[in-house]
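*Asks:* here's my sequence, what's the structure:
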Amino acid sequence: MTSSDLPAPDHARNMKLIGHSDIGGRGDGLQLMVHRGYAYIGHPWSRGFSIVDVRDPRHPRTVTYVEAPANSWNIHLQTHDDLLLVVNALDLFADVETFAGEKAYYTQQVGDTVAARKRERAWTAGMTVFDISTPDRPRKIGQLDVEGIGFHRIWYVGGRYAYASALLDGFSDYIFVTIDLADPTQPVLVGRWWLPGMNRAAGEQPTWGEGKRYALHHALVHGDTAYACWRDGGLTLIDIKDHAAPRLIRHHNWCPPYGGGTHSPLPLPGRGLLVVADEAVLDQEEDGRKHTWIFDIRVPENPISISTLPIPGEADYARKGGHFGPHNLHENRPGSFVSETLIFATWQNAGIRAFDISDPFRPVETGALVPAAPRSMTDRRPGRPKVIQSADVFVDAVGLIYATDYNAGLEIIEYVG
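*Replies:* Sure, this is the predicted structure:
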């Protein structure tokens, strides 16, 4: 694709679109990893995952598509060295009767909702391990199966352990689990931790009331601490020295008065800071204005919010349609671009943003790119608006930005801020 063929962004400042891929006609992308010159992209509606050759970022080329197991989705994945870990879970959005309306997904306990429907077990739940020593030819070498709806998102940056959000039988929604990968061909679930009230099998009852969803989205781990985001349940810092018995350090929840959706953590250990994004989950800010918070975590038992990232304001995004607000953060993975002062984030219908937090009390936006509206819709939920919904962002070691959208494919962006 030449520069003249690229879809012209709706807005750009200190960012330049240099490449685009429709991911082989499967434009729906969620989590992506860029590893050894290839982008690995999970699909929320096309099911399965794709691999795009981005060694020439101006001319990305889709080379592989791996179909998900029946009735399952592979929306999140992780790469490290020769391993690719891919989640397996019930394809919730295929259940149009239950989850077609966004509120049903974001305001109800998913485990309770699915259990009430008494669905016959006909999906794959857990995680598949692939060998990607040949990057465009993933070879399945291991499988972790669990009883329940399955995994949502994983964190793995090498070593013996991976960490996931898992919805297991007997729980109301996704909890934190640790996974032993000493033998990647035989991964083992070794530890569990949840917020009180989530263990239905043990007779626990929720205390958070109707219309809220206490569910782990995911955790990032640094050292012996897992920084975990629980949607309407806020933030926990968890001690994982004993991987079989994680221990709470601190639970902090700001919902209410704020609208929940706590989604993405990013520890900045060299500065004693933690960035936390609350996901906007309903159209036109129906769930309230969402923020990305900066916490001082020098005392882990007492995290203190000291500022929020600026809200994009060059257009009236709240009225644009779709979701306006934070979603994902570039996660400073080993081998990628790593910075404790420059933060990259997706802002859904406001695209991709860069922020300088050299002064954590006064963050400044330093770049933005709002991609063009999708040319076609892969999202099969009824009534979704045809607007950009930038989903995930990954910045490679040389500083190129890769971003997915629910319908518009893969954007490759040069930051010039």
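*Asks:* when you work out contacts or count neighbours from here on, use the C-alpha atoms and nothing else.
*Replies:* Noted.
*Asks:* which neighbouring elements make contact with the helix or strand hosting R250?
*Replies:* Using DSSP states H and E, R250 sits within strand 247-252. The contact analysis (3 or more C-alpha pairs under 8 Å, 6 or more residues apart in numbering; DSSP states H and E) places strand 247-252 against strand 235-239.
*Asks:* hmm, back to that, buried ones in the strand holding R250?
*Replies:* Of the residues in strand 247-252, R247, L248, H251 count as buried by neighbour count, 16 or more other C-alpha atoms under 10 Å.
*Asks:* before we go on, could you also do this sequence so I can check it against the first one:
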Amino acid sequence: MSADTPPAVREAAGIELVGYHDLGANPAFKLAMQRVDGRYYLYLSHFWRSGWSVVDVTDPTAPVLVRTVDGPPNTWTLQVQVADGLMVNALERATPGWGYDPALTEKVGVLVWDVKTDPTDPKLLAHHDTTGRGTHRNYYAGGRYAYLATEPEGFKGNILSIVDLADPSAPAEVGRWWWPGQHVAGGEEPEHTHYLHGPAYVVGDLAYLSYGRIGLVVLDISDKTAPTLVSRLSFGDLGSPLGVHSAIPYGDVVVVNSEALAEGDKEGLPFTVAVDVADPAAPRIIGWFPTPYPSAGTGLETYQEKGARHGPHNQHQWQYQDCLLHDDSRVYLTHFNGGLRVYDISTPLKPREIAYYVPEDPKERRGVKPVEALVTQFEDVLVDDRGTIYCTDKNHGLFVLRLTDEAGSGH
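*Replies:* All right, here's what the predicted structure looks like:
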């Protein structure tokens, strides 16, 4: 166990805590990883401070905070993607109430870093300016192209931007795709507020996009300069006003989830579903994930009662990285105040919860969220090829977990 004192366990079944780090009280968010010369390096973005950290997790029981790097001022740097020795770091204008000062200038787009030469001391290679609000949840799995979720000037909501990284010191956009209505500068009229959340998860010549209120969008990206629509699966008014937050492929199944934007009972029930994409031109819902409920003895009937945000947030994403777990039968999914939930989808018509982990609530705030009850808010999850699970909580830090032999028994 790491030297930092971990929060006590509130609820757990089939999962045990093996390590913890409070990250110097920096609020943690998105995760990425690479393995270099047998060492495992975790890259974490932060809330309420621009920048990110490098943590050596070669020994999962004793994570070591190696370095924290400052990002551009007045800028969200919420997401990192690492592959092929490069890190693609999102830059986004922060939302008011999350630390953004409209009187100050922000930097938008992505930063591209060399994390191959020295994984613990990244070297900046380039800034790719997307204009507008910048980028939110991008996708880079190595190779030549990065797929950005960005709102450039002249558009309403995020669109897809495909960027060529053949020369990582000079990124160049080569293609765009957007839903009709988003190009307001071109005279189009938007129907919604929330569009592409991202990522655009690439499988061969197809990309699966979590496109907000539009739903699940499947694109043919064989021509990077001119992506074309293959299909769209609408979820209507289900979930929050955001619509579809994530759409992650597991073989012929894409697991789609929404995300709560408001706290408590101010929105509809968030959802997670299994979508059959054996025919990408005709996606169809085939399974609904069970809603998790608090364990006996917590005094709660539902997680909605607990306060703050509840419901699904981020899934583990393999993205073809050999240091990460590839298992098309299990879904690792953070659930805000419900901690981490693990599901078996070997029978996708009947997703089944097999394990969960919820720590005690934090004792002090590291930022302005949650606004109401100060409770657990698990944000992101990543699982390495050793089966080690990493989860972030913005008011706790980094949790290092693993499944036990009891996973699946009685759940």
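*Asks:* could you tell me the TM-score of the two chains?
*Replies:* Once superposed, the chains reach a TM-score of 0.91 (TM-score structural alignment, normalised by the length of structure 2), with 391 aligned residues with a C-alpha RMSD of 1.9 Å.
*Asks:* with structure 2 superposed, average distance for the following helix or strand past the strand holding R250 of structure 1?
*Replies:* Next helix or strand after strand 247-252 of structure 1 toward the C-terminus (DSSP H and E): strand 262-268. Average distance, strand 262-268 of structure 1 versus aligned residues of structure 2 after superposition (mean C-alpha distance after the TM-score superposition for structure 1): 1.1 Å.
*Asks:* could you tell me where strand 262-268 of structure 1 falls in structure 2?
*Replies:* The alignment of strand 262-268 of structure 1 onto structure 2 (TM-score structural alignment) covers residues 244-250.
*Asks:* likewise stretch 160-174 of structure 1?
*Replies:* Alignment note (TM-score structural alignment): stretch 160-174 of structure 1 is matched to residues 144-158 of structure 2.
*Asks:* skipping adjacent residues, who's closest to the alignment partner in structure 2 of I75 of structure 1 in space?
*Replies:* Correspondence of I75 of structure 1 to structure 2, assessed by TM-score structural alignment: L78. Spatial nearest neighbour of L78 of structure 2, chain neighbours left out: S45 (5.3 Å); criterion: C-alpha to C-alpha, 6 or more residues apart in numbering.
*Asks:* distance-wise, check that neighbour relative to H197 of structure 2.
*Replies:* Per C-alpha to C-alpha, to the nearest Å, S45 of structure 2 is found 17 Å from H197 of structure 2.
*Asks:* ok, I389 of structure 2 next?
*Replies:* According to C-alpha to C-alpha, I389 of structure 2 and H197 of structure 2 sit 24 Å apart.
*Asks:* one step back: okay, buried residues for the match of stretch 160-174 of structure 1 please.
*Replies:* Across stretch 144-158 of structure 2, burial judged by 16+ other C-alpha under 10 Å covers Y145, A146, Y147, L148, A149, T150, E151, P152, F155, K156, G157, N158.
*Asks:* helix/strand/coil for the second one?
*Replies:* Put plainly, it is A146 of structure 2. Following DSSP: H, G, I helix; E, B strand; the rest coil, we place A146 of structure 2 in the strand state.
*Asks:* test my guess that it contacts Y139.
*Replies:* Yes. Counting by C-alpha atoms under 8 Å, A146 of structure 2 does reach Y139; the two are 5.9 Å apart.
*Asks:* give me the nearest residue to the equivalent of R330 of structure 2 over in structure 1, chain neighbours excluded.
*Replies:* By TM-score structural alignment, R330 of structure 2 lines up with L342 in structure 1. Ranked by C-alpha to C-alpha, 6+ apart and with sequence neighbours excluded, the top spatial neighbour of L342 of structure 1 is D356, at 4.8 Å.
*Asks:* what residue of structure 2 matches up with the one you found?
*Replies:* Using TM-score structural alignment, the partner of D356 of structure 1 in structure 2 is D344.
*Asks:* quick one: its match from A226 of structure 2, how far?
*Replies:* Here D344 of structure 2 is placed at a distance of 37 Å from A226 of structure 2 (C-alpha to C-alpha).
*Asks:* same question, E92 of structure 2
*Replies:* In terms of C-alpha to C-alpha, E92 of structure 2 sits 25 Å off from A226 of structure 2.
*Asks:* if you count what's nearby, which of those two comes out ahead?
*Replies:* Using other C-alpha atoms under 10 Å, the more surrounded residue of E92 of structure 2 and A226 is E92, with 27 against 13.
*Asks:* show me the contacts for the counterpart of the more buried one in structure 1.
*Replies:* Alignment note (TM-score structural alignment): E92 of structure 2 maps to A89 of structure 1. By C-alpha atoms under 8 Å, 6 or more residues apart in numbering, the residues touching A89 of structure 1 are S72, W73, N74, W123, T124, A125, G126, I149, G150, F151, H152.
*Asks:* switch to 10 Å and redo it
*Replies:* Counting by C-alpha atoms under 10 Å, 6 or more residues apart in numbering, A89 of structure 1 touches 68-69, 71-75, 123-127, 146, 148-152, 166-167.
*Asks:* and for D145 of structure 1?
*Replies:* By C-alpha under 10 Å, 6+ apart, the contact set of D145 of structure 1 is N88, T124, A125, G126, M127, T128, F151, P187, V188, L189.
*Asks:* what is the nearest of these to G142 of structure 1?
*Replies:* Using C-alpha to C-alpha, T128 comes nearest to G142 of structure 1 of the contacts of D145 of structure 1, at 5.9 Å.
*Asks:* what residue of structure 2 matches up with that closest one?
*Replies:* So, by TM-score structural alignment, T128 of structure 1 is matched to L111.
*Asks:* its match is in contact with G51, isn't it?
*Replies:* No. Judged on C-alpha atoms under 10 Å, L111 of structure 2 makes no contact with G51 at a distance of 11.2 Å.
*Asks:* now for these two: what residues contact both?
*Replies:* Counting by C-alpha under 10 Å, 6+ apart, the residues touching both L111 of structure 2 and G51 are G71, T77, N89, L91.
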